[in-house]
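> Everything below, folded, please.
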Amino acid sequence: MTFEQSNINRTTSTPPSMLEFPWHETPLGARDTWPATLAVAVEMIMASKFPQCLVWGEELITIHNEAFKPLLGEKPNAQGRPFSDVWSESWEAIAPIAARAFAGEATFIEDFQLQVVRRGYPELAYFTFCYSPVRDEHGRVLGILDTVVETTEKVVIESQLLHEQQRQRTLNETLEKRVAQRTRERDSIWQHSRDLLATLDDSGRLSSASPSWQRILEQQGESLLGRSFLELMHPNDIEAAREQLALLTNDSVQIKSRCAHADGSWRWIAWYLTVDGETTYAYGRDIDEEKQRAAALAQVEEQLRQAQKMDAVGQLTGGIAHDFNNLLAGIIGNLELLGSRISQGNIGGLERYTGAALGAANRAANLTHRLLAFSRRQTLAPKPINVNHLVQDLEELLQRTVGPHIQVEFDPATSPWTVLVDPNQLENAVLNLCINARDAMPEAGTLGITTRNVTLTLEQAQMHDVPPGEYLSLQVSDTGSGMAQPIIARAFDPFFTTKPTGKGTGLGLSMIYGFARQSGGMAYIESCVDDGTTVYILLPRDHQLAQAPDAAPQPGESLKTLPAPHKNILLVDDETTLRELIGEVLEELGYAVLHAENGPRALDILQSSAAIDLLLSDVGLPGGMNGRQVADAAREIRPGLKVLFITGYAESSVMHADDLDVDMQVLTKPFEIDTLACRVTQLLG
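So this is what the prediction gives:
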């Protein structure tokens, strides 16, 4: 079924909520694949009580909150549809404004007139809205945040009031016999109007004030007579109001100012003033609530900007520079000593320096993996697993790790639900949590590991920021010192640690949180001072029983055990040193290697008559084409060509195994030479 057909079918029943909507049928894909910028923006609008929608990507996909629905009337469900389709009848007027927002310009327009069809017939409506560009961490505009309120009723009332004013001016020129009737009508408006009404003499002083002054500002009309109109305003607003009043001739002017309430507070009033002879008529509408809404909108936008800033901070922060500098010092120092010994002809014991350099390099690789886990950009290899079996296999290691003074207790769930996660990352998460628990119990205590099947209701799911449904809950608890609430609030922040200097990186819990979120679940903490701590990892239940084949290289294989295959490989990488190193390794294995430094050069080779059995390409490439685009183009030219991606940063196009075509695999940098050789041999059969 096509995207358009699915939307048509849904119009016959109650539209699904944003959380229930089948986003995988839209160009945005499943929610768990959304980039952080989109996920945060959606979280903000769904939390807002103000009508808001997000217009995302080149397809202008619409994501709106519940408060936005009344604006749609009986329109078909707008969720997941192109914004230009939702408002097709008025798109000609909206499109230029949307284009300005995508160009980076925030636009605020009041009482914008549109002809819309939302109840089966065209109607004229007015809206006050703000189009704010939503940027990613690189400053690129990916979408528009549309905050809107319908002002049709207000515009109609204002139009009626202005019409009444004109009608009264006309009545002044009619026959004397209608004066009484006109006076009664005017008096009725004067008495019952919900707006502040007043007349000013030629010196700008109030000559009359309607009873609404008492209702809105609790100011008696009699006490206002003879006072200057400007004296009623906040001192900071007087100068701007005076400039507007200077423009008042035969045309109306508008002034927004704060006016004093009897209780000493200030209320925002939108004034409409017009002059008739020596009398000025003033109509004031209370917009204090609208100002509060505008302030709330500004706060939401600031929260969105702060979330975007935190996402950028999560990718690279100053704290990592310290750790990397230490590791690089170890690598450089040992390599310099190695070079010095070789130049002196002293080749004894060189493995000590190479081993130290390799050890530091592996620790650096582990640190980058932790950062990728925190930022939810690591390359995962999810498999259906039984968490009980995983924990049972770890029990002996955990007991040795925490020491004999701590008792380890495992309380497994009966028939636990299968979950689809990367088992290595889950093992690391459990080990990290157990080490944290051990450190919280330096003398003695009990470490508990519990698994439970849980079903989250909509309310519970919203509390944990996950979709409602079935989850496997993995809990690691201790009887240690516990944590205060301010510590819990920051526990998942990167580089935050309560351990002494040199005892921890502050990335352990942030890595666990990132792994849980990237796996479609959540992590949270419950703790009290002196009453222990429990960390919960919620992982969504996997309803697919079939286990995906393991594409990892088999243990025990090495360069020496692999056969010489006599195959041809096209190697694409813009890093010359790495490309030459990989090429040399492959050539030693018996492969013929063709080199390309970017996508266009690779396409030139692919379009030639050269025999190629495997495309080995980095994901991030210069020249306007990334590795996935090169692979797609290569398969157009050479159908069935086998592809191995190598990447140090998991691009969304190869983030999950489900995104890869047949005979496509991913290898994450840094990798061992043996691992590369095994993976290439496996792909080439």
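> Going by C-alpha atoms from here, please, whenever you check contacts or count neighbours.
OK.
> Does anything pack onto the longest strand anywhere in the chain? Which helices or strands?
If you go by DSSP state E, the chain has its longest strand at strand 122-135. Secondary-structure packing of strand 122-135 (3 or more CA pairs under 8 Å, 6 or more residues apart in numbering; DSSP states H and E): helix 91-102, strand 107-117, strand 141-150, helix 152-171.
> hey, which of these is tucked in deepest?
Mean neighbour counts were taken over these using mean count of other CA atoms under 10 Å, and the top value, a mean of 22, falls to strand 141-150.
> want to throw the helices and strands packed on strand 122-135 into JSON lines with distance to residue 488?
Formatted as JSON lines, the helices and strands packed on strand 122-135 follow (distance: least, CA to CA, whole Å):
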{"stretch": "helix 91-102", "distance to residue 488": "39"}
{"stretch": "strand 107-117", "distance to residue 488": "39"}
{"stretch": "strand 141-150", "distance to residue 488": "32"}
{"stretch": "helix 152-171", "distance to residue 488": "47"}
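> Now do residue 494 against residue 310, distance only.
Residue 494 sits 10 Å away from residue 310, taking CA to CA, to the nearest Å as the criterion.
> Which one's more surrounded, these two?
Shown here are residue 494 and residue 310; by other CA atoms under 10 Å, residue 494 has more neighbours (23 against 13).
> In three-state terms, label the more buried one for me.
What DSSP: H, G, I helix; E, B strand; the rest coil gives for residue 494 is coil.
> this one as well, want them side by side:
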Amino acid sequence: MSPSIGPKSEALSFLSAGGQMGEFFRSYAWDQTPMGAPEAWPQSLRTSLGFVLNSTLLGAVLWGPELRLLYNDAYRIMLGDRHPWALGRPVTEVWGETYAPIADAFAEVMTSGKGFGSNEILLPMTRSGVRQTTYWNATASPVFGEDSSIVGILNVAIETSDQVIANHTRDARHKLLSRKNISLAEAIDSRTLERDKAIEAKLVAARDAERVQLALAAGAIVGTWSWDLTQDCFTIDEGFSESFGLESLNRLDDIPLAGIISNVHPSDQEGLANAIRDAICRGGPYAHQYRVRRQDGDYHWVEANGRVEHAHDGTPLRFPGVILDLDEKRELLAQRDQAIEELRNLNAALEHRIEERTRELMQSEEALRQSQKMEAVGHLTGGLAHDFNNLLAGISGALDLISMRVEQGRTENLAKYVSTAQDAADRAAALTHRLLAFARRQTLLPVATDVNRLIGDMLDMIQRTVGPGIRVESMRAADLWTVLVDRSQLENSLLNLCINARDAMPDGGLLTVETCNRRVDRDVGKELSIPEGQYLSMSVSDNGTGMPPEVVARAFDPFFTTKPIGAGTGLGLSMIYGFAKQSGGHVRIYSEIGEGTSVCIYLPRYSGSAMDNDHSTEPLRLVPTDAGETVMIVDDEPTIRMLFSDVLEDMGYHVIQAADSLTGLSILQSDIRLDLLISDVGLPGGMNGRQMAEAARVSRPSLKVLFVTGFAENAMLNEGHLGPGMSVLTKPFNIGVLTERVKELISR
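Predicted coordinates for the structure are as follows:
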């Protein structure tokens, strides 16, 4: 007996858009079933079930070791009167022998964690009491629980019975038509051979006879004729007479050509006359198709086959031949053409339906991938929180000790606490940048870069990082093109790849950094999802352990890592992928088990000249100003405004503060002297920092602006996209960098 339907459960309120089954799930008395109350359901079940219930495709979650069936509206319709009895029951109990053909494949998904899919699964099914053979395009993907174990299967399917049956029918009709055509061709060839032999024998035995009598057993040959060209006299047989509608004639000989062709279709008479004239002039074989009218008034198609005999001096003498009925052949050909046209239309319709269903399936798979990514984020949120809390503990603890020592008057060892806090802040900034790079939402500062020089400057650091057991080589192409790229992000990407290569060679090996100019054509560009054109490639290769295909396929997924817990966040390759795509390029991985791995970054060519690298790391120096310049700071974070104001006021600048864009714009539109605007990009107040600055420049066209941001609505906020007198700094940054940039902008 099915459990009764009880009060609506708030535990499933997030399934508000799940259709009829969503409502059914929310009101079902789950506490009376082996599934238990929804309040105890794990997040992995809720995520996969939410995806299924909101999908328009036929879908189900098979949950737990017993694979209990939880399904959506489309699946409910297929179940028929099995619903609602089937809800929450083991799939084998619900489907019985219908499940048997795929049972092993689904069991393999539960044990191996590898997905399963097929576009022509045959399942016997009973519908409305009638047993049918059905075909399905189905996928089965593992559902991973909170502890990474396999806890169920996500099953999405599309019925393709009509398509598969139509394809089978088409193939059968093709074979049938092929056999008919072969049989017809064999019959025609055989009869033509018999006809030619009979004509030749009669001509030899009775050359001076008034007619040629051909033996006619059956089939397409329906009559014979012999035409005395010297007298214009035809001798025909009864079959010819019936075929040409000449039964009213009193005799079968001494008939002139005009009497023979009197019943030929008017539209075909000119063509027939030309064919006869040509055959008589050249001599030899003759064949022509046309329509003639029978005595009942109906026209039918015939083919006349004969041979014109000439005397030694070239005079035409005789023209014997036979008549073949083409109606049967033409009917077969018409049936064939009609069948081909029907098949063509059917194929077009099926292809359209397949495209639509494939598109739906791809959309569902993309939604599933996004769901799995979010589930992965949920699994690792605790780990990320752990990392950030450690960093914050280092910063907070160092600041507490500094505060305590200052109160005690013990200032001699404060430098180590400052260094500790700064190091933790730098590590937190690096982790944030990796997350933004993966999301392709970081603020890039691209400059024209000589990649060969960048690699050369980093080789010593790379060698120290990978250790003495690994030999580092570089193969840098001559005349390498310039690229427009964020130099620090490219350096970070190169170092990450070298560290990954080091980890893949625990016993040592060879690490190679290589550059090359590449031309990407349309086909390769389509494969890489980048426009065709000229690209620079930078690759890092190792001869280490290599990766299996399933690892390569997931290498760029966020938080995916094969390293032990604590040895990596799984964001390195994701960051590199996001950075490359955001820079207009791409990343590819080539790997073989036991042979090693090569990761190649493609970056679009830049036509400008490379800029010199700036490795300045000068400490903070506050150079006072005596010109009384006014700087306005607009930022919604009070601590940022306080820090910037203190530093700039120490330098002698007059500072004005605003916490939102509305207040800032009102000051900017006044007549107060302003020499520089420093503004965050993301601001409250109805407009962002960029919009506020552009509005201010209507009345202050020469206003100089410095944007400071850690996240921009336009992630490519850089000098190449800014107006004159505008610059950008990405948070976090050294205060010394800020003061130098302020001095530089004001002095322009």
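> What lies in contact with the longest strand of the first structure?
For strand 122-135 of the first structure, the surrounding residues in contact (CA atoms under 8 Å, 6 or more residues apart in numbering) are 37, 41, 97-98, 101-117, 141-152, 155.
> do stretch 439-451 of the second structure as well
With CA under 8 Å, 6+ apart, stretch 439-451 of the second structure has contacts from 433, 436, 480-487, 575, 578-579, 581-582, 606, 608-612, 709-719, 730.
> I'd like to know which of those are part of helices.
The helices, defined by DSSP state H, take in 433, 436, 487, 575, 578, 579, 581, 582 from the contacts of stretch 439-451 of the second structure.
> Not counting residues beside it along the chain, what's closest to the alignment partner in the first structure of the last one?
Translated: residue 582 of the second structure. In the first structure, residue 582 of the second structure lines up with residue 518, judged by TM-score structural alignment. The spatially closest residue to residue 518 of the first structure, leaving aside those adjacent along the chain, is residue 376, at 5.3 Å (CA to CA, 6 or more residues apart in numbering).
> Widest-spaced pair of the ones in helices among the contacts of stretch 439-451 of the second structure?
436 and 487 (16.3 Å; CA to CA).
> For residue 91 of the second structure, see how far away the aligned residue in the second structure for residue 489 of the first structure is.
For residue 489 of the first structure, the aligned position in the second structure is residue 553, judged by TM-score structural alignment. Distance, residue 553 of the second structure to residue 91 of the second structure, using CA to CA: 31 Å.
> So for these two, which residue has more residues nearby?
Taking other CA under 10 Å, residue 553 of the second structure and residue 91 do not tie; residue 91 has more neighbours (19 against 11).
> Double-check the more buried one against residue 68; I have them as touching.
Yes. The criterion here is CA atoms under 8 Å, and residue 91 of the second structure meets it with residue 68 at 5.8 Å.
> Next, show the common contact partners of those two.
The contact sets of residue 91 of the second structure and residue 68 overlap at residue 62 (CA under 8 Å, 6+ apart).
> What lies in contact with stretch 510-525 of the first structure?
Applying CA under 8 Å, 6+ apart, the contact partners of stretch 510-525 of the first structure are 32, 370-377, 420-421, 425, 429, 464-466, 488, 491-494, 533-540.
> Filter the residues you listed down to the buried ones.
Among the contacts of stretch 510-525 of the first structure, those buried by neighbour count (16 or more other CA atoms under 10 Å) are 32, 370-377, 420-421, 425, 429, 464, 466, 488, 491-494, 533-540.
> Map residue 605 of the second structure onto the first structure.
Checking TM-score structural alignment: residue 605 of the second structure goes with residue 541.
> need the contact list for its match.
Applying CA under 8 Å, 6+ apart to residue 541 of the first structure gives the contacts 417, 418, 419, 420, 470, 471, 472.
> Please list which of the residues you listed are preserved in the second structure.
For the contacts of residue 541 of the first structure, the aligned pairs still in contact in the second structure (both residues aligned by TM-score structural alignment, their matches' CA atoms under 8 Å) are 417, 418, 419, 420, 470, 471, 472.
> Tell me which of those residues fall in strands.
Going by DSSP E, the strands hold 419, 420, 470, 471, 472 from these.
> Adding distance to residue 132 of the first structure, write these out as a markdown table.
Listed next are these as a markdown table, based on distance: CA to CA, whole Å:
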| residue | distance to residue 132 of the first structure |
| --- | --- |
| 419 | 39 |
| 420 | 38 |
| 470 | 37 |
| 471 | 36 |
| 472 | 39 |
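> The stretch 351-500 of the first structure: helices as residue ranges?
Applying DSSP state H, counting those that start in this stretch to the stretch 351-500 of the first structure gives helices spanning 351-374, 387-402, 423-440, 458-464, 485-490.
> what's the average distance of the shortest one to the second structure?
Right, helix 485-490 of the first structure. Compared with the second structure after fitting, helix 485-490 of the first structure has a mean deviation of 1.2 Å; criterion: mean CA distance after the TM-score superposition for the first structure.
> Need the counterpart of residue 200 of the first structure in the second structure.
Matched across to the second structure, residue 200 of the first structure finds no residue, judged by TM-score structural alignment.
> Equivalent analysis for the one 10 residues further on, please.
Under the alignment defined by TM-score structural alignment, residue 210 of the first structure corresponds to no residue in the second structure.
> same check, this time on residue 166 of the first structure
Per TM-score structural alignment, there is no equivalent position to residue 166 of the first structure in the second structure.
> try residue 499 of the first structure
In the second structure, residue 499 of the first structure lines up with residue 563, judged by TM-score structural alignment.
> and its match, how many residues sit next to it?
Residue 563 of the second structure: 12 neighbours (other CA under 10 Å).
> can you pull out the helices in the stretch 201-350 of the first structure?
Counting by DSSP H, counting those that start in this stretch, residue ranges of the helices within the stretch 201-350 of the first structure are 212-217, 221-224, 238-245, 288-315, 318-343.
> Now do the end-to-end distance for stretch 42-52 of the first structure.
In terms of CA to CA, the two terminal residues of stretch 42-52 of the first structure are separated by 10 Å.
> matching residues in the second structure for it?
Using TM-score structural alignment, stretch 42-52 of the first structure corresponds to no residues of the second structure.
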